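Student: sequence and predicted structure, then a few things I'm wondering about:
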Amino acid sequence: MSAKTLMRQFLSENKWAYAISILAIIISNFINVQFPHILGRFTNALEAHRLNLRDVLVYAILLFVVGVVYVQFYAIGQYRNGKLGREFEYLLRRRLFAHWEVLSTEYFRHKSIGDLLNHAMNDIRQVREALSGGLNILTNAVFLLLATLIMTFTTVSMKLTVVSMIPLLFIPLFIVWFGPQIRTSSRKVQEALSDMSDLTEESLSSIRLIKATANEDVETERFRAKVDHIVHQQLTLFRRSATFQAFIPTMSSISFAIALLYGGYLTLSHQIQLGAFVAFTLYIGQLVQPLQQIGFVINNFQRASASLTRLQVLLDERPSITDSAHPIELGYVRGEIEVNLPSFQYADGQVPALRNIRFHLMPGQTLGIVGRTGSGKTTLVNLLPRIFDPPAGTIFLDGHDIRDIRLEALRQSIAYVPQDGFLFSTSVGENISFGDANASREQIEEAARAAQVYDDIASFPDGFDTVIGERGVTLSGGQRQRTAIARAFLKSSPILILDDSLSAVDMKTEKRIIEELEKVRQHKTTLIIAHRLSAVRHADLILVLENGEIVERGTHDELIRLDGVYAKTYHMQQQGEALRA
């Protein structure tokens, strides 16, 4: 559902709530315009010497009552509209986050986190302010203007009102001409803020590298350039907004001067009473106020329109990876995997990332995938859970083309440990149970033991309740990887993918994890990417990739006898381990 459709639906569902709040504001405006009328009558009575102390008290009480009733009705309308605006903001933020969750990985390869956060913060705030505060002010302005005109026509002078309103008629023409320029400037400001958010997120994420290389000044200068650009765009917006806002008071001042000149003439010539003239000068002030408010609201609406357009573009995005028209519902998953992939190329790639990849894993077997950085290992395992979509008829799970399997069911059958061992900013226990929210503490601890991280966690101040920092920054690289492996062990899916997930642990710990892996993963299929060949030597099949192609395949012993790339790498690593020992 698009942002505009969501707004229309929200307005439709809450039309009666909006009607009540708008009605309250309208009533408050028609009460408000009684002030000048009462003061006008008071002036006439005072001029005619018809007042005594009791009459003065009556007028004072009447003005007090009018003021109290006005405030009550206006407060009701303001509060209800503000509450509805916050509810829409909440709804839109939830809708936006849910939309991000269903978009495919390919989309996030081309979008920065800073820009997306700017959508969630600034753009939605602009729309909410227009929907709540802007609607309040617009309703108040329109009906205050209408009520004031009715009162001036009926209680003062139609001629005086029409003549005084002539300068104010130029305001709508100015709004139509100048409004789009404000909208364009507002869009550029939002884009500049997104760029700054991108740089901030990037710099804070790489703060260790920046400090280690003494590049603080470089990053500060990059940030200064972004801020300078924001200031330039904001000053352009402020200049246009100031011009917009200044034009309305200028026309209002001219209108007020005409009212004094012509109204004074009508009073001196006894065509209107002094009280009517006094009331009209107050009404002119009430005419200026809504016109200024209308200018302010249209200014805000122009900004909100730019933000709503940006949100519209985002919510119009559709996931590139979806279920087929008639998806297969998997029952029991055995874990048989067959790959017959002639070629795979990223949408923005120039050459295929994988070529001629063929292998067949029976349920319960382990596949090792090795090769140099950039050889296509991660790309290959990302195709199985459809992180990226393989061509149809190239990858099969239990005899079914994975593109025909319901996406959620496919991914539920796979436990995946990425290279960075990503962790969330919550407790260690909650990170391990991420794939199984109903897991008991005993199950969590057992998974931690299998991943050789239990002792580390037990030494933390609050044990499994210890809250780790963002992305697990308070843990070492090895602790993050082992915690992520424990999470995968706990999920206990038919298929496990370890994407170079043992690179940060020492050889002894790696050996114990592999031993536990063979125990807890009996009769379940496992795919292991590794740079250290000791992590895959137990595998039933090992693939050696180079430039996206399989150059060697076999068991560890078969590849050693082949004396090719795998054997040379293995012997080199063995010598390195011996030297370190």
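Tutor: Structure received. Fair warning: this is a prediction, and the values are worked out from it, not measured in the lab.
Student: please make it C-alpha for all contacts and neighbour counts, starting now.
Tutor: Will do.
Student: the nearest residue to residue 434 once chain neighbours are set aside: how many residues sit nearby?
Tutor: The shortest distance from residue 434 to any non-neighbouring residue, by C-alpha to C-alpha, 6 or more residues apart in numbering, is to residue 487 (6.8 Å). By the measure other C-alpha atoms under 10 Å, the count of residues near residue 487 is 29.
Student: can you tell me the SS state at residue 487?
Tutor: At residue 487 the chain is in helix, as set by DSSP: H, G, I helix; E, B strand; the rest coil.
Student: what residues does it make contact with?
Tutor: 431-435, 447 (C-alpha atoms under 8 Å, 6 or more residues apart in numbering).
Student: which of those fall within helices?
Tutor: Counted as lying in helices by DSSP state H, out of those, are 431-432, 447.
Student: and the residues you listed as CSV, adding distance to residue 458?
Tutor: What follows is these, written out as CSV (distance: C-alpha to C-alpha, whole Å):
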residue, distance to residue 458
431, 15
432, 14
447, 13
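Student: and here is the other one:
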Amino acid sequence: MKDKKNNKNSIRRFLPYFSPYKHVLSLDLLLAALTTVCELVFPMIFRFLTNTGLNNTKELTINLIGKLGFLYLLLRLVEILAQYYMQNIGHVMGARIEKDMRRDLFEHLQTLDDNFYNHTKVGSIMARITSDLFDITEFSHHCPEEFFIGFIKIVISFIILIRTNIVLTLIIYILIFLMIILSTSFRKKLKRSFMDQRAHIGELNSSIEDSLLGVRVVKSFANEDLEREKFEKDNNEFLNIKKRTYKYMAGFHSVNRIFDALMNLTVIVLGGYLMYKGKIEAGDLVLYVLYVTTLLNTVRRIVEFTEQFQRGITGIERFFEIMDEKPNIKNKENAEILKDPKGDIELKNVSFSYSDSSELVLDNISLKVEAGESVAIVGPSGGGKTTICNLIPRFYDVTGGAILIDGKDVRDLDLKSLRENIGMVQQDVYLFSGTVYENIEYGKPGSSKKEIEEAAKLAGCYDFIMELEDGFNTNVGQRGIRLSGGQKQRISIARVFLKNPPILILDEATSALDNTSEKIIQKSIEILAQDRTTITIAHRLSTIRNASKIIVLTEDGIVESGSHNYLMNKNGVYRKLYDMGNSSIDTMEYLL
């Protein structure tokens, strides 16, 4: 009962996608009705021909046979043309609905925040965007057609047959009713199985994606056998789910076969007996044979379509599962557009914990960064440095307190305008599959070639780009795999140069660079940081000596604050970190 209610709810929510194509759908169903009528007329032509030949031989003329043949030829021609339209335009309608749903799903995914992606595997999302939506395409086209055609055939056949012989017709339709009832008993099992199948293919995709993207790590640890074992386990589990699916499907088809035999047996035995008693004519028995064959094919198509129906419903449910995900980070009503900010940033008693944890990452942190000021945050891993960077552009919202830009709470600002005014270079560099030019242009779409080249020069990556095989047109590969870590880092910095925002957040911006590259980038960053607010997260303390203020952040909060010279003279935590040279994460955790 619950499944039936869920199916109705899913279909109700899906129906609006038909709205732009209601005229196409109406014509499609009209032609479906036309093809059905053409198919149902043939048995009546054959009955008339048979009865005429047996009872009124004189009336069976060449002229009559020619007319019947012409009528049948005309009906077949109409049916072929209608079927062509249904197969062509009808399928295109389904593909357009798929395109609309994929568009809506992609747009919705863009609105979801980090919390969703932290708990959802990319492979699972990809399965919903691709294979699930393909099943919905087939469902959206065939579902209205199949049920509409099936309804017409069953109703019209009943009207014609009941006028021929009540008893035989009722027995056949009782068998059809029982066939449908027993077949639907497999429906719930099939649905659950298809849901499991869809869910697991997402898991399998994620497993494959992880293994292939991390293939260098796999090879470096010689763990190919381990990856094979993990894959084999997931692959076998998927096989077991499919085995269960095919078991239910086999039962499904066995029921069809049994009732197929029962209905044909009824026509042979009871129909033969009625003809023996003179209750029906030979042509009527032929009519029953042909209509029973038509009805069996119709019910079989509907029953077999249940597989596609369940795939489609499952796809629709999984589609709406994501569409029902609500972003935690969204604009307030009448959110204020952030225009030409000076760049004052203030953290007022900020506390933060992730939604799946009660442990506070930040606890009552207060910090003020003046416009144009360069502030560096250092400290051990887990102290909340990167969290602060993520809170300013509202990748997450504070649990307590507030973050202000120019005195305005970031939660009151329009998200797009807020993030347009913040440039970020993160520790985990991500380059899109495409050319170097396209990856830099991403910082400010539509920029001129001159602007992009200038950004590359400022970021210190112009020379190595020109040494690449195709220069700026060199394809970087998926996630920039064809470039070194340092090259990727410098291109990501060039993107921020191109964006030219008033607020900069540099989260380990030079962590992947060698000493030579680091010096080049450091000079570029110093140029970029002039007259704009800059917050830098750094483990290499040598890179932030010139910061106007250095914040030492630990699990206990802000323990020290001041310039490099002030903190060195204080001889506290910062001095210990600095004296350790490179100040790696492990060293900081050891000391603190």
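Tutor: Arrived safely, thanks for sending. A quick note: this is a predicted structure, and the numbers were derived from the prediction, not measured.
Student: TM-score for the pair, please.
Tutor: The TM-score (TM-score structural alignment, normalised by the length of structure 1) is 0.93; 574 aligned residues with a C-alpha RMSD of 2.2 Å.
Student: returning to what we had before: which one of the ones in helices among the contacts of residue 487 of structure 1 sits in the busiest neighbourhood?
Tutor: residue 432 leads those on contacts (other C-alpha under 10 Å) with 29 neighbours.
Student: where in structure 2 does the longest helix along structure 1 fall?
Tutor: In structure 1, with assignment by DSSP H, the single longest helix is helix 216-268. Per the alignment by TM-score structural alignment, helix 216-268 of structure 1 matches residues 224-276 in structure 2.
Student: repeat that for stretch 443-458 of structure 1.
Tutor: Using TM-score structural alignment, stretch 443-458 of structure 1 pairs with 451-466 in structure 2.
Student: mind checking the end-to-end distance for that stretch?
Tutor: End-to-end span of stretch 451-466 of structure 2 (C-alpha to C-alpha, to the nearest Å): 16 Å.
Student: what does stretch 329-338 of structure 2 give?
Tutor: End-to-end for stretch 329-338 of structure 2, by C-alpha to C-alpha: 17 Å.
Student: who touches that stretch?
Tutor: 111-113, 394-397, 411-415, 417-418, 421.
Student: nearest to residue 325 of structure 2 among those residues?
Tutor: residue 112 (7.7 Å; C-alpha to C-alpha).
Student: please tell me how far the closest one sits from residue 121 of structure 2.
Tutor: Residue 112 of structure 2 sits 14 Å away from residue 121 of structure 2, going by C-alpha to C-alpha.
Student: of the two, which one has the most company?
Tutor: Higher neighbour count among residue 112 of structure 2 and residue 121: residue 112, with 19 against 15, using other C-alpha under 10 Å.
Student: so what's that one closest to, chain neighbours aside?
Tutor: Spatially, and ignoring its direct neighbours in sequence, residue 112 of structure 2 is nearest to residue 327 (4.7 Å; C-alpha to C-alpha, 6+ apart).
Student: residues contacting the aligned partner of the one you found in structure 1?
Tutor: Using TM-score structural alignment as the criterion, residue 327 of structure 2 maps onto residue 319 of structure 1. Residue 319 of structure 1 sits next to 102-104, 107 when contact means C-alpha under 8 Å, 6+ apart.
Student: what of residue 46 of structure 2?
Tutor: 283, 286-287.
Student: work out for me the element it sits within.
Tutor: Using DSSP states H and E, residue 46 of structure 2 sits in helix 22-55.
Student: which SSE is immediately downstream of that helix?
Tutor: Toward the C-terminus from helix 22-55 of structure 2 - assigned by DSSP H and E - lies helix 62-85.
Student: need the residues that contact that next one.
Tutor: With contacts defined as C-alpha under 8 Å, 6+ apart, helix 62-85 of structure 2 is touched by 28, 31-32, 34-35, 38, 42, 45, 49.
Student: what does stretch 261-277 of structure 1 give?
Tutor: Residues contacting stretch 261-277 of structure 1 (C-alpha under 8 Å, 6+ apart): 37, 39-44, 155-157, 160.
Student: can you rerun that using 7 Å?
Tutor: Residues outside stretch 261-277 of structure 1 that contact it (C-alpha atoms under 7 Å, 6 or more residues apart in numbering) are 40-41, 43-44, 156, 160.
Student: for stretch 543-552 of structure 2, same thing?
Tutor: So stretch 543-552 of structure 2 is contacted by 373-379, 558-564, 574 (C-alpha under 7 Å, 6+ apart).
Student: now these: which count as buried?
Tutor: Applying 16 or more other C-alpha atoms under 10 Å to those, the neighbour count classes 373-379, 558, 560-564, 574 as buried.
Student: give me the distance between the residue nearest the centre of structure 2 and residue 372 of structure 2.
Tutor: By C-alpha atoms, centre = their mean, the mean C-alpha position of structure 2 lies nearest to residue 129, the distance being 3.5 Å. Distance, residue 129 of structure 2 to residue 372 of structure 2, by C-alpha to C-alpha: 44 Å.
Student: which ones are touching the aligned partner of residue 573 of structure 1 in structure 2?
Tutor: Using TM-score structural alignment, the equivalent of residue 573 of structure 1 in structure 2 is residue 581. By C-alpha under 7 Å, 6+ apart, no residues touch residue 581 of structure 2.
Student: now tabulate the contacts of stretch 261-277 of structure 1 in JSON lines and tack on neighbour count and distance to residue 334 of structure 1.
Tutor: Converted to JSON lines, the contacts of stretch 261-277 of structure 1 look like this (neighbours: other C-alpha atoms under 10 Å; distance: C-alpha to C-alpha, whole Å):
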{"residue": "40", "neighbour count": "23", "distance to residue 334 of structure 1": "90"}
{"residue": "41", "neighbour count": "18", "distance to residue 334 of structure 1": "91"}
{"residue": "43", "neighbour count": "20", "distance to residue 334 of structure 1": "94"}
{"residue": "44", "neighbour count": "18", "distance to residue 334 of structure 1": "96"}
{"residue": "156", "neighbour count": "24", "distance to residue 334 of structure 1": "89"}
{"residue": "160", "neighbour count": "20", "distance to residue 334 of structure 1": "89"}
